[in-house]
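1. Below: sequence and its predicted model.
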Amino acid sequence: MRGKSSATLIVTANVLAGCNTHQSTLAPFGVDAADIRHLFIIMLVGAVVIAGGVALLMRHAVRAPEGSIDHRKGMRIVLWLGGIIPTIVLLALLAYSLPYMKPRPASPADLTIAVDGEQFWWRVAYAPPGRAPILSANEIRIPTGRTVAFRLSGGDVVHSFWIPGLAGKMDMIPGRINSLVVRAEKPGRYRGQCAEFCGLSHALMAFDVIAMPPAAFDAWLAEQARPARPSDDPGARLFAANGCSGCHGIAGVTAPSRIGPDLTHFGSRRTLAAGILPMTTANVAKFIRHPEKTKPGVRMPSFPQLSDDEGVALARYLQGLK
């Protein structure tokens, strides 16, 4: 009995662990994810009905007296229950689901967000109509009630862009751009994830998704368009002396870079290392000195030559970029 109780508790705990509102298709904040949940429920009900019918048929077959069904009657049952009825049910489900598969239309006036999957982080560029792109990384903000078009590509290997509560998965393929048009309806902070194995730290490649009211999003985007100010902070000097600008760009301070994440507004992000660590000074300093300890296979070089104090000074400078 104890073994059965323990097994029941373990199964229940695992099931409950999958019930969340920040990364679940069953807790949608976007129109497309709500459609996916609706189809899931319809398919689930259909599967339960079919399974129940098969169970009743099995029960009848087991309890029926021997010889009660002749060959002709048995073949008729097989034809209807094994062929005709399943075909009708599947065709009905297909016809019902086809309208949900139609891509959401986008217009030139809609916001476009280009996202490139890298090992193991996300390059993000907002392209408001008629304005210069605004660079970011590892965090995506979208306005509620507006259509947003994602332009998705893989920078090195195949990745898969998935925000469960917003829409379905979309592969990110090097040399090709795939489009995913979405519409968020509920503000909040959610989570996205790479859904295609892409290397050693595939499971450590996540990102925050913040759905904001339109006015708040417009104000935030305008703030993100402002460049950083040059500084004589000790951390800024360490940033320059250690060649960080060779991989990372800070608008208003260094030239843009296509190698590592843009750091212009690094301090305004809630997480570090693509959604893996909280944005604290200790975590930033640790990641700068030994990024491979957090993300095996990461392409960022380590900086063990930095002392603890220098790592903290550099981290505080980067956290001040808001």
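-> Everything's here; your move.

2. contacts, neighbours, all on C-alpha from now
-> Fine.

3. How far does stretch 256-274 sit from its chain's centre?
-> Here stretch 256-274 is found 17 Å from its chain centre; the criterion is Cα atoms, centre = their mean, to the nearest Å.

4. the longest helix in this protein is where?
-> helix 31-63 (DSSP state H).

5. which secondary structure elements does that helix contact?
-> Applying 3 or more Cα pairs under 8 Å, 6 or more residues apart in numbering; DSSP states H and E, one finds that helix 31-63 contacts strand 178-183.

6. what about whatever helix or strand comes next after the strand it packs on, distance to the chain center?
-> As assigned by DSSP states H and E, the chain's next helix or strand after strand 178-183 is strand 188-194. Centre-to-centre, strand 188-194 and its host chain are 5 Å apart (Cα atoms, centre = their mean).

7. A further structure is provided below for comparison with the first:
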Amino acid sequence: MTRVALTLALTALGGCAGRPAALDPAGPQAARIAGFWSLLLAVSIAVSVLVLAVLLDALARRRGGSLPPPPAVDPRLERRLTFGVAAAVVLTAVLLLFLFVASLRTARALNALGEPDALTVEVTGHQWWWEVEYWDSAPARRVRTANEIHVPVGRPVLVKTRSADVIHSLWAPRLAGKKDLLPQHATSLWMQADRPGMFDGQCAEFCGHQHAHMRLTVVAEAPEAFQTWLAHQRTPAAEPTEPALLHGREVFLAGPCALCHTIAGTTAAARLGPDLTHLASRTTLAAGTLPNDLGALAAWLVDPQSVKPGVHMPPAALPPRDFQALVAYLGSLR
């Protein structure tokens, strides 16, 4: 009995995590979803209380351990029962219709955030990371990054989504609802942050071994700070001046890293893996699996399979001097 109680207590405590919190909305889309959830909860509680009251009343009327003999047919009692059943059916139909209309209004509101000055962001799901591209009519001004979506506070954002392999689902619970990312099929959702902060997101559709390690961060900042960040992301990687960093760049370009990754300002322009032009400016590595520091970066490069088994990235089998230079170079890409 103690084990059962402990299991139930741990299960209940597992739902008390502070982040991500769908019931602590930070934007209008998430607020509408949280409001509809609260409405469903209130109706469910009211119906449950009513049903339990009827059951308890029936139990209280039953005396002793056996049922009394059936009474003689009473037309008045029969009419009352018929009226009660009819009222219950009508009430159920009204409640279902009310919730149906409320759900339609909520769904319509989730797709009604668009404005002429909306920011457009294209998000592509990969196993197991997020490719993020800021669209611009001039291709040279487009920005490509990974695992972080920067947005200006108070501005609607149209997130166009697709998958490069299997079905994924983008979910930043404090900002918007879930949206499935489908191979060869475009989908989209609207989101908006009403206050600055860092909001957790996650793939919400099982997509393989490392589904649990496919996280992302939405960074909401003041419009001026966002424009500064965006302008910096458009710049190529800084030219290294220290000998160790120059050597690290040579190691990167001469090895297998350049076959999958891009570093703007160098000859590395592959798009199989995340863009590394400003890698060190991000908060995490490996789609939220590791903190972004030199120690975690070295651990990720030397044996990625020990961090995310099944990930499509080979280990960096390099001599110690080359490896240290590579880590230092990647850690300088701000």
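-> Ah, there it is. Remember, it's a predicted structure, so these values are computed and weren't measured experimentally.

8. any chance you could map the strands in structure 1?
-> Ranges of strands in structure 1, per DSSP state E, are 111-118, 121-127, 134-137, 139-143, 147-154, 159-162, 170-172, 178-183, 188-194, 206-212, 271-272, 277-278.

9. Mean neighbour count and distance to residue 60 of structure 1 added to those strands, as a markdown table?
-> What follows is the strands of structure 1, written out as a markdown table (neighbours: other Cα atoms under 10 Å; distance: least, Cα to Cα, whole Å):
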| stretch | mean neighbour count | distance to residue 60 of structure 1 |
| --- | --- | --- |
| strand 111-118 | 22 | 55 |
| strand 121-127 | 23 | 57 |
| strand 134-137 | 22 | 61 |
| strand 139-143 | 21 | 56 |
| strand 147-154 | 23 | 53 |
| strand 159-162 | 24 | 45 |
| strand 170-172 | 23 | 46 |
| strand 178-183 | 19 | 49 |
| strand 188-194 | 20 | 47 |
| strand 206-212 | 23 | 51 |
| strand 271-272 | 20 | 58 |
| strand 277-278 | 14 | 57 |
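
10. Format those strands as a markdown table; extra columns: distance to residue 43 of structure 1.
-> Shown next, in a markdown table, are the strands of structure 1 (distance: least, Cα to Cα, whole Å):
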| stretch | distance to residue 43 of structure 1 |
| --- | --- |
| strand 111-118 | 32 |
| strand 121-127 | 34 |
| strand 134-137 | 37 |
| strand 139-143 | 30 |
| strand 147-154 | 28 |
| strand 159-162 | 22 |
| strand 170-172 | 22 |
| strand 178-183 | 23 |
| strand 188-194 | 25 |
| strand 206-212 | 28 |
| strand 271-272 | 37 |
| strand 277-278 | 38 |
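
11. Show me the one of the ones you listed that comes nearest residue 262 of structure 1.
-> strand 134-137 (5.6 Å; Cα to Cα).

12. Contacts made by the closest one with the rest, please.
-> With Cα atoms under 8 Å, 6 or more residues apart in numbering as the test, strand 134-137 of structure 1 has contacts from 121-127, 224-225, 261-265.

13. try stretch 179-187 of structure 2
-> For stretch 179-187 of structure 2, contacts defined as Cα under 8 Å, 6+ apart pick out 124-125, 160-171, 188-189, 205.

14. could you redo the last one with a cut-off of 10 Å?
-> For stretch 179-187 of structure 2, contacts defined as Cα atoms under 10 Å, 6 or more residues apart in numbering pick out 123-126, 159-172, 188-190, 203-205.

15. Excluding chain neighbours, what is closest to the aligned partner of residue 226 of structure 2 in structure 1?
-> Under the alignment (TM-score structural alignment), residue 226 of structure 2 maps onto residue 217 of structure 1. Spatial nearest neighbour of residue 217 of structure 1, excluding adjacent residues (Cα to Cα, 6 or more residues apart in numbering): residue 143 at 5.7 Å.

16. ok, the one you found - contacts?
-> 111, 183-187, 210-218.
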